[in-house]
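> Got a predicted structure here, sequence first:
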Amino acid sequence: MTRMSRSRARRSVLVTAGLAAAIAVVCALALWRPWTSQDAAVSRAEAGPADAVAVASVDLPDHPRVLVFGDSWTWGAAASSPAEGYAYVLAELLDGETIVDGVPGSGYLVPGGEGIGTFGERIARMDPRLGPDLIIVQGSINDRHLPDTGYADAVTAAWDALAGIYPGTPVVVLGPAPQVLPVESATARIDRDLAGLAAARGWPYISPVLEEWITPEDYEWVIDTGDIGRDHPTSAGHAYLAQRVADALAALRPAR
């Protein structure tokens, strides 16, 4: 299921137009969203545990090699082709290379399709020779239909294994993005749990839920709600998400 994408891949006119429109819409949005789930309205201070440590900065080389690990959104579901998924588009935005490891249906508790395994099981099989400059762990909303029993333990074990395979490599956790609006309470709960666990490690956490990456104004073109898309991002939506991730990583760079 692992694919590689290199920088400078051509993007379609539709993707570029969608990205430009998305940025314009985001800049115009108000700070308060009455349609957002009450469960999602949690500040970063409330999300993290009391013993949270300082968040590490992310200092990337000029042409970084980035491992993007996640679920169907990372795989590129609903894009015109998986190569137009956000994880692949991100390579060009970073002027580097992305190693894309996305499995539809996979989560910390839920195994991916065809028995490929949970996040922890997939991490255990990863190649330690990849040598990424950065690891992005995305998602997952796939765990939202299960109770939270054992969730924190599964996340902790998966992240411990990842840090053991790639010691010293910075990790950024990209939380789940809402596939429907208003944000489901279970998705908001996963977002809070992951934010707290990342804060305890000092790992940067990016929250599409709290930062309201997907709103009613842009939902129709960012998300494909049809029988094929099944509430996954369109090609334009993937390009928009890639830009948001790139901007978030830029904000994590150490001050010069």
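Nice, I can see it. Numbering: from 1, shown residues only.
> drop to CA atoms for contacts and neighbour counts, all remaining ones
Noted.
> Wait, residue 154 touches residue 118, no?
No - using CA atoms under 8 Å, residue 154 is not in contact with residue 118; the gap is 9.3 Å.
> where do the contact lists of those two overlap?
Common contacts of residue 154 and residue 118 (CA atoms under 8 Å, 6 or more residues apart in numbering): 108, 109.
> which of those two has more neighbours?
When residue 154 and residue 118 are compared for neighbours, residue 118 comes out ahead with 22 against 17, by other CA atoms under 10 Å.
> Nearest residue to that one in space, ignoring adjacent ones along the chain?
residue 111 (4.1 Å; CA to CA, 6 or more residues apart in numbering).
> any idea how far residue 231 is from that neighbour?
20 Å (CA to CA, to the nearest Å).
> So if I had to pick from these two, which one is more boxed in?
residue 111 (21 against 18).
> looking at it, that one is touching residue 104, isn't it?
No - between residue 111 and residue 104 there is no contact under CA under 8 Å: 9.2 Å.
> can you map out the strands along the stretch 151-256 of the chain?
For the stretch 151-256 of the chain, applying DSSP state E, counting those that start in this stretch gives strands covering 171-174, 205-206, 223-224, 232-233.
> Put this next to the first one:
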Amino acid sequence: MGAGIIACCVALALGIAISIGHPSAARPTTAWRLVQRVPAHQHGQQHSRTEMVAITSSLRACEARLEAQPRRVPTIAIVGASFTAGMGPDNPELSWAVVLARLLRWNAVIYGVPGAGYVAPGTDQRGPVERMLAQERLHGLAPTVVIVQAGHDDVGQPADREAPRVESAVDLIQAGAPRAQIALITVFAGASTPALRAIDQAIVTAGKAADKQVIIMDPLTGRWKFPRARRDGLHPSAAGDVWIAHKVADILSAHGVQPASVAATVPVICDVAVGMSKPSSDTDRDA
């Protein structure tokens, strides 16, 4: 009990917002939410380790709540980079991953680390993907679907280094959640370049080699067009995140993944988004 109290105090001190929502027939709300809003670069290495303990403890507490509930709806597990963290609208509540969980009305565990890839460690060394998946504890969650969104931040990595890391991530998912469908969202880019195409192809090839049933969602070669935040031309606006969520939901639907009944219990969404310095309004004016 003492350890739990300490973890909660640390989480509050670091700006991790935890809130409990209420049922809504029109829009399933988050039953438990975790958001890291302190930019990691403002802290020293020791402080960053403390943050990591707080995030891990809080994530596990939320997962424990989810696992204790009757399994009336499926669970989706998502790890990813800045798009998953909510960069663009700069509000994790508006990220494509949270919007997708609400569209499906599923339980969800979402972990977004800007800069993370299959090789790249991302913000404060919290990645790469394999490490993030391990922190989600897939075995206990027993997710129906696992999505990995990564690739852009690995640009420049040679294929013979990228491919084994992709295969290792898929192997880890298969070991922890052997019944889950695996989906890989590959490279997002403002403009296609030879380096981006090379890393995209490495991910696609390795993903298919590791799992013949893997669902590939390829924004680069698919030329996904969605509203983007004006300041960088890469990340989505709030409307762009909604577009991405619907696109992902449509692809999943084509593979048999369907939303839960409206009458189902309100889902639990555990969402850790690193590096978001402040929440923005629910309406993104750039959209």
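That came in fine, so what should we check first? All values derive from a computational prediction rather than experimental measurement.
> Identify the residue of structure 2 aligned to the residue nearest to residue 118 of structure 1.
Alignment note (TM-score structural alignment): residue 111 of structure 1 maps to residue 121 of structure 2.
> Kindly report the same for residue 84 of structure 1.
Using TM-score structural alignment, residue 84 of structure 1 pairs with residue 94 in structure 2.
> try residue 69 of structure 1
Checking TM-score structural alignment: residue 69 of structure 1 goes with residue 79.
> same deal with residue 137 of structure 1?
Per TM-score structural alignment, residue 137 of structure 1 is aligned with residue 148.
> what's the neighbour count on its match?
26.
> And residue 226 of structure 1, by the same measure?
Counted with other CA under 10 Å, the neighbours of residue 226 of structure 1 add up to 10.
> and the gap between it and residue 74 of structure 1?
19 Å.
> Then residue 113 of structure 1?
Counting by CA to CA, the gap from residue 113 of structure 1 to residue 74 of structure 1 is 14 Å.
> Of the two, which one has the most company?
Each of residue 113 of structure 1 and residue 74 has its neighbours counted (other CA under 10 Å); residue 74 has more, 23 against 12.
> so how far does stretch 235-251 of structure 1 sit from its counterpart in structure 2?
Superposing on structure 2 and averaging over aligned pairs (mean CA distance after the TM-score superposition for structure 1), stretch 235-251 of structure 1 comes out at 0.6 Å.
> What is the corresponding segment of structure 2 for that stretch?
Using TM-score structural alignment, stretch 235-251 of structure 1 corresponds to residues 238-254 of structure 2.
> what about the helices in the stretch 51-200 of structure 1?
72-75, 86-93, 119-124, 151-165, 185-201 (DSSP state H, counting those that start in this stretch).
> Switch the ones you listed over to TSV; also include distance to residue 17 of structure 1.
Listed next are the helices of the stretch 51-200 of structure 1 as TSV, based on distance: least, CA to CA, whole Å:
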stretch	distance to residue 17 of structure 1
helix 72-75	21
helix 86-93	14
helix 119-124	34
helix 151-165	37
helix 185-201	29
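> closest one to residue 244 of structure 1 among the ones you listed?
For these, proximity to residue 244 of structure 1 was assessed by CA to CA; helix 86-93 is nearest, at 9.5 Å.
> show me what contacts the match of residue 69 of structure 1?
So residue 79 of structure 2 contacts 110, 111, 112, 129, 132, 133, 147, 148, 149 (CA under 8 Å, 6+ apart).
> Can you show me which of those residues carry over to structure 1?
Checking the contacts of residue 79 of structure 2 against structure 1 (both residues aligned by TM-score structural alignment, their matches' CA atoms under 8 Å), the contacts still present are 110, 111, 112, 147, 148, 149.
> Filter those residues down to just the ones in strands.
Secondary structure assignment by DSSP state E places 110, 111, 112, 147, 148, 149 of those in strands.
> The first one maps to what in structure 1?
Yep, that's residue 110 of structure 2 we're talking about. Residue pairing (TM-score structural alignment): residue 110 of structure 2 is matched to residue 100 of structure 1.
> wait, doesn't its match sit right on residue 65?
No - using CA under 8 Å, residue 100 of structure 1 and residue 65 do not qualify as a contacting pair, with a distance of 10.7 Å.
> what's the longest helix in structure 2?
Assignment by DSSP state H gives helix 45-68 as the longest helix of structure 2.
> Packing partners of that helix?
helix 2-13, strand 33-36, helix 138-141, strand 269-273 (3 or more CA pairs under 8 Å, 6 or more residues apart in numbering; DSSP states H and E).
> Next one: the residue mapped onto residue 155 of structure 1 from structure 2 from residue 86 of structure 2, what distance?
For residue 155 of structure 1, the aligned residue in structure 2 is residue 166 (criterion: TM-score structural alignment). Counting by CA to CA, the gap from residue 166 of structure 2 to residue 86 of structure 2 is 23 Å.
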